[in-house]
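**Q** got a predicted model here, sequence first, then my questions.
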Amino acid sequence: MTADDTRGRLDDDDPAYTMGRAAEMFGTTPAFLRAIGEARLITPLRSEGGHRRYSRYQLRIAARARELADQGTPIEAACRIIALEDQLEEAQRINAEYHRAAQTPTAA
């Protein structure tokens, strides 16, 4: 399973995945997940026992970080790239909304 295939199926916010399971899904280590957490790319929720729990959304972000790291990008840089990609995507979404609103005729 490629990271792209995995990302397509990871779309909810239920923090159901343990650190071990999340690391296993992406062929990475718990240390990698801790590192992207320390870089504040994702903030896993904690179970009552204090164990990290990841949502599918967070795993999608972790998969993107893993792709960049596999290409030789340092983790801190990968986290910054992902944050900038998210900001760009949000700006493009807002821009598209403005354009749609500007093109919609107003009723008099």
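**A** Yes, it's here. Numbering: from 1, shown residues only.

**Q** hey, let's count contacts and neighbours off CA atoms from now on
**A** Will do.

**Q** who touches the most centrally placed residue in the chain in this structure?
**A** When Cα atoms, centre = their mean is applied to the chain, the residue found nearest the centroid is I61 (2.0 Å). By Cα atoms under 8 Å, 6 or more residues apart in numbering, I61 lies in contact with 41-42, 82.

**Q** let's bring in a second model and compare:
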Amino acid sequence: MTADDSFGRLDDDDYPAYTMGRAAAMLGTTPQFLRAIGEARLITPLRSEGGHRRYSRYQLRIAARARELVDQGTPVEAACRIVILEDQLEEAQRINAEHRRAAGPPDSPGEA
């Protein structure tokens, strides 16, 4: 991979571009918080060849939502579960909307 290829991947939300220290600094939290949400299976960072954790922008958005909940007094494990359920709900709503669009407009009353 060339340097140009690496820079092009920075636009990819799933590219693990951030070290644990950088990710923690961006979120205004600690590496321990990132480890805790990893242990709770909210996010699973990728590992560099040297074994260091690397985070994507998508993972940082999820971590930021968990941090909001923790800052409001929610325990880490509960915050992670809430974020997972919010994500599942959003996905279900997206799928339902797609099905409604595919089915077309409903028949008007009185038509048959």
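**A** Okay, I see it. Computed from a predicted model, the values in this text were never measured in an experiment.

**Q** buried set for stretch 14-34 of the second structure?
**A** Using 16 or more other Cα atoms under 10 Å as the test for burial, stretch 14-34 of the second structure gives 15-20, 23-24, 33-34.

**Q** no no, stretch 83-103 of the second structure
**A** Result for stretch 83-103 of the second structure [16+ other Cα under 10 Å]: buried residues 83-84.

**Q** that one vs the first structure, average offset?
**A** Comparison of stretch 83-103 of the second structure with the first structure after fitting gives an average deviation of 0.6 Å (mean Cα distance after the TM-score superposition for the first structure).

**Q** quick one: that stretch aligns where in the first structure?
**A** Aligning stretch 83-103 of the second structure against the first structure (TM-score structural alignment) gives residues 82-102.

**Q** rewinding a little: for the helix or strand where the residue nearest to the centre of the first structure lies, buried residues please.
**A** For I61 of the first structure, the enclosing helix or strand under DSSP states H and E is helix 56-70. For helix 56-70 of the first structure, the neighbour count (16+ other Cα under 10 Å) marks 56-69 as buried.

**Q** and which of the buried residues of stretch 14-34 of the second structure is nearest E91 of the second structure?
**A** For the buried residues of stretch 14-34 of the second structure, the residue nearest E91 of the second structure by Cα to Cα is Y15; the value is 21.2 Å.

**Q** which SS class is the closest one?
**A** With DSSP: H, G, I helix; E, B strand; the rest coil as the basis, Y15 of the second structure sits in coil.

**Q** state the distance from it to A97 of the second structure.
**A** 28 Å (Cα to Cα, to the nearest Å).

**Q** again with L34 of the second structure
**A** On the measure of Cα to Cα, L34 of the second structure and A97 of the second structure end up 34 Å apart.

**Q** do the same with T29 of the second structure
**A** The gap separating T29 of the second structure from A97 of the second structure is 36 Å, by Cα to Cα.
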